[in-house]
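Chemist: Provide a 3D model corresponding to the input given below.
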Amino acid sequence: MSVIYLLLALSILVALIFFVAFIASVKSGQYDDSYTPSVRMLFDDEIVQEDKKDSSTKTV
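Modeler: As a prediction, this is how the structure comes out:
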C-alpha cells in the first residue's frame, strides 16, 4: 500500500514540474508565431462573391 502512495506523490510531482515548465515556456514566448505574419501578404485570400439577382428580373 505504501508503494501506491509513493507512486501517487511522484506522479503529482512530475506533473507539477511539467506544468511549471510549460507556464515558463509560454511566458518566455516559446509558442509565439513569428513566421506567419511575415508571409501573410504572400497568401492570396479567396474572395467570396454572393449571387446577386436584379430586382428587375422578378416577375410579379
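
Chemist: contacts, neighbours, all on C-alpha from now
Modeler: OK.

Chemist: Which secondary structure element is home to residue 34?
Modeler: Secondary structure here is read from DSSP states H and E; on that basis residue 34 sits in neither a helix nor a strand.

Chemist: Could you give the number of residues near it?
Modeler: Residue 34 is surrounded by 9 other residues when neighbours are defined as other CA atoms under 10 Å.

Chemist: by contact count, what packs against the helix of greatest length in the chain?
Modeler: Ranked by residue count and defined by DSSP state H, the top helix of the chain is helix 2-27. Helix 2-27 sits against no helix or strand, with contacts defined as 3 or more CA pairs under 8 Å, 6 or more residues apart in numbering; DSSP states H and E.

Chemist: and this one, so I can compare the two:
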Amino acid sequence: MNILVVLIAVSLMLAFGFLAAFLWAMNRGQYEDTHTPAMRMLLDENQNHITSNPSSSTEN
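Modeler: Below is the predicted model of the structure:
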C-alpha cells in the first residue's frame, strides 16, 4: 500500500514539472507563431534563380 503513495507522489511531481515547463514555454513565446515555420519549408529559397526561356531570346 505504501507503494501507491510513492507512485502518486512521483506522478504528481512529474505532472507539475510538465505544467511548469509548459507555462515557461508559453511565457517565452514558443507558441506565438506556429504557421510560419511550417510554410517556410515550402517556399523556394532561390527565387532569383529563375531564368528566362533561352529559345525566345534568339537574335535573327
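
Chemist: In structure 2, what stretch matches the longest helix of structure 1?
Modeler: Structural correspondence for helix 2-27 of structure 1: residues 2-27 of structure 2, per TM-score structural alignment.

Chemist: what's the average distance of that stretch to structure 1?
Modeler: Once superposed with structure 1, the aligned residues differ from stretch 2-27 of structure 2 by a mean of 0.2 Å; criterion: mean CA distance after the TM-score superposition for structure 1.

Chemist: Name the residues of stretch 16-27 of structure 2 that are buried.
Modeler: By neighbour count with 16 or more other CA atoms under 10 Å, stretch 16-27 of structure 2 contains no buried residues.

Chemist: ok, residues contacting that stretch?
Modeler: Residues from elsewhere that reach stretch 16-27 of structure 2 (CA atoms under 8 Å, 6 or more residues apart in numbering): residue 31.

Chemist: same thing but at 10 Å, please
Modeler: Among residues not part of stretch 16-27 of structure 2, those counted as contacts by CA atoms under 10 Å, 6 or more residues apart in numbering are 10-15, 28, 30-32.

Chemist: rewinding a little: give the next helix or strand downstream of the longest helix of structure 1.
Modeler: If you walk from helix 2-27 of structure 1 toward the C-terminus, the next helix or strand you reach (DSSP H and E) is helix 36-39.

Chemist: for that following helix, packing partners?
Modeler: For helix 36-39 of structure 1, not one helix or strand is in contact under the criterion 3 or more CA pairs under 10 Å, 6 or more residues apart in numbering; DSSP states H and E.
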